[in-house]
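> Kindly generate the corresponding structure for this input.
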Amino acid sequence: MKRVFSCVVAASLALSLLVGCGASSTASSAASSAASSEAASSVASSAAETAALADGVYTAEFDTDSSMFHANEACDGKGTLTVENGQMTFHVSLASTHIVNLYLGKASDAADHEADWLQPTTDTVTYSDGTSEEVYGFDIPVTAVDTDFDLAILGTKGKWYDHVVSVRDAVEKAAEAETPADGTYTCDVTLEGGSGRAAVDSPAALTVADGKMTATIVWSSPNYDYMIVDGEKYLPTNTEGNSTFEIPVSALDTALDVTADTVAMSTPHEIEYTLTFDSASLKAND
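Prediction:
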């Protein structure tokens, strides 16, 4: 009888030990799961902090999963990212007016959330050949840069399509110098582009009237017969001596893209340059 009792006690102790191990394993698993969840939350929080940008205006790449849905070629695949009070909005000009609405999410959900459809703006883009076109653009709310998100598009045929996009490689735009008061000035100007053989007179004459700036550009050659600035063609203001033009200047301290056509070669040839006007060198004429 004592032997039977001893066996029962031993079995009870063994069962107790087994139950104890199971409880310990479950508690350990729960603790491990909690730790993993906390680590994941920490990583997500860190990623969000990394993606956050200071208030300001940036240029950024617009990456998509489709060659049919992209930034207009005149914009070189980029758009403008504005950060205000921590809220990010990305404006992109598209290739045409064939995409009429966007929706942040899946195409299957778009029809039930019409109030959330993004409405188009009408943007004017200028191509490298000087021609201009009106296309649709959109202001897209962005929660994080360098991160993929769902963006559905609605075409002119009334069908929604799923896409995955991202806003990447944000670079803050340099603050533009203020436009000087109306008057006449001289201002240092830097020419870049082409073969490097051409030059322009510096400083250049700069006139400000009604808040708009006009620069007199004198080339080192008499062989330029026109210039293109912001899609507009400008002819020389002189008939003798080195080619001279009066062109608009949108901002100081910012590279201005221009095209100049030269007849010095066997056939006329358009060459792309940039002109940068240095605000620090600005001097008012007496």
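> contacts and neighbour counts: CA atoms only from here.
Will do.
> Heading C-terminal from the strand ranked longest in the chain, find the next helix or strand.
Of all the segments of type strand in the chain, defined by DSSP state E, the longest one is strand 132-142. Tracing the chain C-terminally past strand 132-142 and defining elements by DSSP states H and E, one meets strand 149-150 next.
> Output the contacting helices and strands for that next one.
In this structure, strand 149-150 makes packing contacts with strand 164-172, judged by 3 or more CA pairs under 8 Å, 6 or more residues apart in numbering; DSSP states H and E.
> this one next, for a side-by-side:
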Amino acid sequence: MHKIDLLKKRIQKCCRRWEGRKRGMLAVAALICCLVVPWSLPAHVMAAAGYEDVAAGSDVASTQNVGKYGMTPLTADYLRDGSYEISVDSSSKFFRIKSAELTVKNGKMKAVIMIDSTSYEFVYMGSAEGAAKAPKSRYIEADVKNGRSYFTVPVSALDEPLNCAAFSSNTKKWYGRQILFDATTLPSGALTITLPDYNKIQDAVDAYDNGGDADSRGDNTAGTSEQQPSDPIYTSLDNGEYSIQVSMTGGSGRASIQSPAYLYVRKHHIYSKLTWSSSHYDYMIVGGRKYLNESNNGENSTFTIPVTAIDEPMIVKADTTALGDPVEIEYHLTFYENSIGDVDQIPQIAAKKVLAIALVVIIAGGILNYLIKRGKRQ
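Have a look, this model is predicted:
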């Protein structure tokens, strides 16, 4: 009997050892799974390296709403299979979609959108924050042809704002956008239903908000630079170079121009040479006429333009590439007549004179030092 009890104890001891080893083996197996099975990790752990920055605050240009009042989302069920040209609205003027081809097949939609630049390396259908945390496999890479970028994107619905983040190849940041595929621009026969006239609906809403009918809202294009004079104003000043104080409003408020600025009088007409705080402006438009950047690459943009108004806002446009696609931005310049003064007031001219005086002083000091030493030797 004693031998049987002893045997039982040995068997129980072996079982306990086996249980301990089994738990240890299970722990090792779990660790191995965590190391070799990356899809079990949270999504943010798999974020693509080098694509974590999201533009925010002053880095984000002003946005606008997309779509028209009363639009209702349309899924693929409301379209016939086929490929169609379609217009796409964007919430950002820095992400303008020049053309798009929509393909509908088997209840799903996708589109090839074209941007007339190579400013964006990837797009991501979702928010900018989501793009920064997503694996690179979910990014939609640009197909670049002849300086244009093509992106093939899934389309969940037409006539509905869709989040679409774009990764800038210049700033290396994600920019949050919204795009809308406008079903009213589809060719006849693409839709299985008839859409309402959203333009009339929008006009009626605007008229109600303004307290009148649609025709009483006025011309929204009034005051654009194309309607402004393009010729320089007359002055009694003699021909020559002067300085003038100038202020600027418009745009995002980040750009500025140097003041005082050059003022040129040629045949009693006024021109100004403006220097921007940025090197990203490639042309300006005054009264419908284009003036090209005069600076060398890398230098702050400089333009010589006619002054078409004095002591009142003068509307111009300037084309910038600072945040992606080239875009024309409207600015208001005001030149102040009572500030016209000597050209020496311009910082560059004043700096050159200071340097010239300093150079004269240095040379004179050297000569004087030489004469003193020579006198001592004699």
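> Just give the TM-score of the two.
Their TM-score after superposition, calculated using TM-score structural alignment, normalised by the length of structure 1, is reported as 0.40; 128 aligned residues with a CA RMSD of 3.1 Å.
> Tell me what angle the longest strand of structure 1 forms with strand 164-172.
Between strand 132-142 of structure 1 and strand 164-172, the angle formed by their directions is 100 degrees, by axes from the mean of the first three to the mean of the last three CA atoms, to 10 degrees.
> Now do the buried residues in strand 132-142 of structure 1.
Neighbour counts using 16 or more other CA atoms under 10 Å place 134, 135, 136, 137, 138, 139, 140, 142 of strand 132-142 of structure 1 among the buried residues.
> so can I have JSON lines of those residues showing distance to residue 256 of structure 1?
Listed next are the buried residues of strand 132-142 of structure 1 as JSON lines, based on distance: CA to CA, whole Å:
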{"residue": "134", "distance to residue 256 of structure 1": "22"}
{"residue": "135", "distance to residue 256 of structure 1": "23"}
{"residue": "136", "distance to residue 256 of structure 1": "24"}
{"residue": "137", "distance to residue 256 of structure 1": "23"}
{"residue": "138", "distance to residue 256 of structure 1": "25"}
{"residue": "139", "distance to residue 256 of structure 1": "25"}
{"residue": "140", "distance to residue 256 of structure 1": "27"}
{"residue": "142", "distance to residue 256 of structure 1": "29"}
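> out of those residues, who's nearest residue 100 of structure 1?
When the buried residues of strand 132-142 of structure 1 are compared for distance to residue 100 of structure 1, the smallest value, 7.6 Å, is given by residue 136; criterion: CA to CA.
> From residue 123 of structure 1, how far out is the closest one?
As defined by CA to CA, to the nearest Å, residue 136 of structure 1 lies at a distance of 6 Å from residue 123 of structure 1.
> how far away is residue 22 of structure 2 from residue 28 of structure 2?
When distances are taken as CA to CA, residue 22 of structure 2 and residue 28 of structure 2 turn out to be 10 Å apart.
> how close does residue 210 of structure 2 sit to residue 200 of structure 2?
Shown here: residue 210 of structure 2 relative to residue 200 of structure 2, a distance of 15 Å by CA to CA.
> What segments of structure 1 are helices?
Listed in chain order, the helices found in structure 1 under DSSP state H are 2-51, 107-110.
> If you count contacts, what does the longest one end up packed against?
If you count contacts as 3+ CA pairs under 8 Å, 6+ apart, helix 2-51 of structure 1 packs onto no helix or strand.
> Okay, angle between that helix and strand 164-172 too, please.
Regarding helix 2-51 of structure 1 and strand 164-172, their directions subtend 50 degrees when assessed with the same axes, to 10 degrees.
> which one of the buried residues of strand 132-142 of structure 1 sits closest to residue 103 of structure 1?
Distances from residue 103 of structure 1 to these, taken as CA to CA, are shortest for residue 140 (9.1 Å).
> So the closest one sits against residue 91, correct?
Yes: the pair formed by residue 140 of structure 1 and residue 91 meets the contact definition of CA atoms under 8 Å, at 6.2 Å.
> And the strands in the stretch 251-378 of structure 2, which stretches?
Defined through DSSP state E, counting those that start in this stretch, the strands belonging to the stretch 251-378 of structure 2, from first to last, are 261-266, 269-275, 281-286, 289-292, 302-306, 314-320, 327-335, 341-342.
> Pipe those strands into a markdown table and attach distance to residue 88 of structure 2 and mean neighbour count per row.
Output for the strands of the stretch 251-378 of structure 2, formatted as a markdown table (distance: least, CA to CA, whole Å; neighbours: other CA atoms under 10 Å):
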| stretch | distance to residue 88 of structure 2 | mean neighbour count |
| --- | --- | --- |
| strand 261-266 | 41 | 23 |
| strand 269-275 | 36 | 20 |
| strand 281-286 | 26 | 21 |
| strand 289-292 | 28 | 15 |
| strand 302-306 | 34 | 21 |
| strand 314-320 | 22 | 22 |
| strand 327-335 | 17 | 19 |
| strand 341-342 | 51 | 15 |
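> one step back: can you say which of the helices of structure 1 is packed in most?
Between the helices of structure 1, helix 107-110 has the highest mean count of neighbours, a mean of 16, where neighbours are mean count of other CA atoms under 10 Å.
> picking up where we left off before, so which of the strands of the stretch 251-378 of structure 2 is nearest residue 123 of structure 2?
Residue 123 of structure 2 lies closest, by CA to CA, to one member of the strands of the stretch 251-378 of structure 2: strand 327-335, at 19.5 Å.
> could you check the angle strand 314-320 makes with that closest one?
For strand 327-335 of structure 2 against strand 314-320, the angle by the same axes, to 10 degrees is 140 degrees.
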